[in-house]
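> Quick check, what structure comes out for this input:
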Amino acid sequence: MNKKISEAKIYIENNIVEKPEIGLILGSGLGVLGDRAENQKIIDYANIPNFPISTIEGHKGRFIFGEISGRKVAIMQGRFHYYEGYDMKETVFPIWVMRLLGIEKLIVTNAAGGINTDYKPGELMLIKDHINFMGKNPLIGPNLSSMGTRFPDMSNAYSSRLRDLIKSISYKLNIPIREGVYASMTGPAYETPAEIKMLRIMGADAVGMSTVPEVIAANHAGMEVAGISCITNMAAGVLDKPLSHEEVIKTADEVKDKFIKLVISIINEI
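Next comes the predicted model:
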């Protein structure tokens, strides 16, 4: 694995001018932020040694290296999901590559279903913690000691410092943001109403099919992480209507302006 990570890192280094300092992972329908980067260098995942390929609608499947607010960024337009058939380690492979490139701060975003009945589609949620219901952990197996310890602490997985900063920024911009717990399920089927009821009882505010493996790997590698969910729909059983990926993409598109404004300001102050 160390050899594979190194090969991907070397390929990227040979194709960019300056090393990035902040990493961003853009979820379904949120990839438009990548288009705001200046001095872009685009690298398709398909061209990077050992990289998986994104197969989901709304995920372009490429890295954008460039500048936002004068900061050097590496933006993932599309991520990898366990439900696509990838091994859990493959889903977090880009995290390890970004860490080897020197990135120490990571902003992860996703489209999520609202479990908390006070939430509404189109709202943003700052992730303060997560519940892993995927039944897997990307750190299972031989420890990548070059990245971190065998037993990483997860008590501050979503940096309290960054959460305070983001809440302050959202207040200044007059962009309301919730703060809650994100639960991850494997997918690709949406959850049943009974599963959503269970998650609500256990303290989850939103649910999705990504993010948690990446955050585990990032914490293991010593990265400071912030997470933002776009509540694109209410989870199963909350409203009397079926769920669809089309609704997810549509809602994400409707909130893109405030999402972009917030994340650009975060990058500026992080």
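> contacts and neighbour counts: CA atoms only from here.
Fine.
> What are the buried residues along the helix or strand containing residue 261?
Secondary structure from DSSP states H and E places residue 261 in helix 256-269. For helix 256-269, a neighbour-count test (16 or more other CA atoms under 10 Å) marks 256, 258-260, 262-267 as buried.
> nearest to residue 162, of those?
Proximity of these to residue 162 was ranked by CA to CA; the top entry is residue 266 with 8.9 Å.
> can you tell me how far the closest one sits from residue 260?
When CA to CA, to the nearest Å is the yardstick, residue 266 and residue 260 sit 10 Å from each other.
> now do residue 186
Between residue 186 and residue 260 the distance is 27 Å, computed by CA to CA.
> Tell me which stretches of the stretch 151-270 of the chain form helices.
All helices of the stretch 151-270 of the chain, identified by DSSP state H, counting those that start in this stretch, fall at 160-173, 193-201, 212-220, 245-254, 256-269.
> For the stretch 1-150 of the chain, which segments count as helices?
Along the stretch 1-150 of the chain, the stretches classed as helices by DSSP H, counting those that start in this stretch are 2-13, 88-91, 93-100.
> I'd like the structure of this one too, to check against the first:
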Amino acid sequence: MPSAEDPKTTATHAAQTLVERLGLTRIDLAMVLGSGWSAAADDLGETLGELALADLPGFSVPAVEGHGGTLRAVRTPAGKVAAVFTGRTHFYEGRGVDAVVHGVRTSAAAGAEMIVLTNGCGGLNRDWAPGTPVLIRDHINLTGASPLHGATFIDLTEAYSARLRAVAREVDPDLPEGVYVQFRGPAYETPAEVRMAGVLGGDLVGMSTTLETVAAREAGLEVLGISLVTNLAAGISPTPLSHAEVIEAGLHAGPKLRGLLAGLAARL
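As a prediction, this is how the structure comes out:
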């Protein structure tokens, strides 16, 4: 269970445990595999070791089906050591913002300089069929929360790295990009909320990622965000929304996602 100590101290303890248990000196980058993305972990490089997330200080068992709940260390084809999280804590679980961003802070404390954040989401663009990966260009945080404590002022002009988006387009030149809007969840957005997100400039709606991105930028990490459109958003989709279709879209898009992340691992 999360500790009552300072969250950054807990992250430091988790990072020390991670590298000691896996026989590492540090990690170079981290990848958080969201809903529909977990199967992509198998093609990222040579596995150096694996731990249950719940065995590390400050982490809990993921509460969402489709999240694997492990941390795998891999050596990528580029020679980097990557920490691959096959689960995350969501804000709607009620564990607090520090628990949501604990994986990000742990990665930074273990030496990471880059992080790839992925998610499954609803799409507002009818041209993005379920199974379409979309680069996150910017975000809108509608959770009403922040991982920052006190007078901590972080520039988010380029929250999502233009350099890393360019690297992703080396793997797939046709990747579209858009603005991700995070709602609190766990209820899916209403059609009116989806229309509001569009008016605000959003292209994607979901329940994760923005808080992690803010924490990552505070820690100095370069961020690449990628959404998997698992369904058209409410009011656009002709059918009711369900988590089952999120899982199904991830399964169908599996080969594409594996190729995309494998290509990134070879370049980052």
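> Residues touching the helix holding residue 261 of structure 1, excluding its own?
Contacts to helix 256-269 of structure 1, defined as CA atoms under 8 Å, 6 or more residues apart in numbering, come from residues 22, 30, 32-33, 68-71, 124, 165-166, 169-170, 173, 175.
> Produce a ChimeraX select command limited to the buried residues of those residues.
ChimeraX command restricting these to the buried ones, with burial defined by 16+ other CA under 10 Å:
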select :22,30,32,33,68,71,124,166,169,170
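> between the contacts of helix 256-269 of structure 1, which is closest to residue 59 of structure 1?
Checking the contacts of helix 256-269 of structure 1 against residue 59 of structure 1 by CA to CA gives residue 30 as the nearest, at 8.6 Å.
> That closest one matches what in structure 2?
Using TM-score structural alignment, the partner of residue 30 of structure 1 in structure 2 is residue 37.
> Quickly note the distance from its match to residue 144 of structure 2.
Computed as CA to CA, the residue 37 of structure 2 to residue 144 of structure 2 distance reads 27 Å.
> gap between stretch 4-18 of structure 1 and the chain center?
Relative to the chain's own centre, stretch 4-18 of structure 1 is displaced by 21 Å; criterion: CA atoms, centre = their mean, to the nearest Å.
> for stretch 49-59 of structure 2, same thing?
Distance, stretch centre to chain centre, for stretch 49-59 of structure 2: 17 Å (CA atoms, centre = their mean).
> Could you do stretch 26-40 of structure 1 as well?
Distance, stretch centre to chain centre, for stretch 26-40 of structure 1: 13 Å (CA atoms, centre = their mean).
> ok so, going back, the helices of the stretch 1-150 of structure 1 into CSV, with extra columns for mean neighbour count and distance to residue 55 of structure 1?
Below are the helices of the stretch 1-150 of structure 1 laid out as CSV (neighbours: other CA atoms under 10 Å; distance: least, CA to CA, whole Å):
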stretch, mean neighbour count, distance to residue 55 of structure 1
helix 2-13, 16, 20
helix 88-91, 21, 12
helix 93-100, 23, 16
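> which residue ranges form the strands in the stretch 101-250 of structure 1?
105-114, 124-132, 177-184, 206-208, 224-234 (DSSP state E, counting those that start in this stretch).
> Figure out which of those is closest to residue 63 of structure 1.
strand 105-114 (14.2 Å).
> List of residues touching the closest one?
21-30, 120-121, 205-208, 210-211, 218, 223-235, 248, 252.
> PyMOL command to pick out the buried ones of those?
Buried residues among the contacts of strand 105-114 of structure 1 (16+ other CA under 10 Å), as a PyMOL selection:
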select buried, resi 21+22+23+24+25+26+27+28+29+30+121+205+206+207+208+210+211+218+223+224+225+226+227+228+229+230+231+232+233+234+235+248+252
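> which ones are touching residue 203 of structure 1?
By CA under 8 Å, 6+ apart, the contact list for residue 203 of structure 1 reads residue 181.
> Need the counterpart of it in structure 2.
In structure 2, residue 203 of structure 1 lines up with residue 201, judged by TM-score structural alignment.
> Counterpart of residue 165 of structure 1 over in structure 2?
So, by TM-score structural alignment, residue 165 of structure 1 is matched to residue 167.
> How about residue 3 of structure 1?
Under TM-score structural alignment, residue 3 of structure 1 pairs with residue 9 in structure 2.
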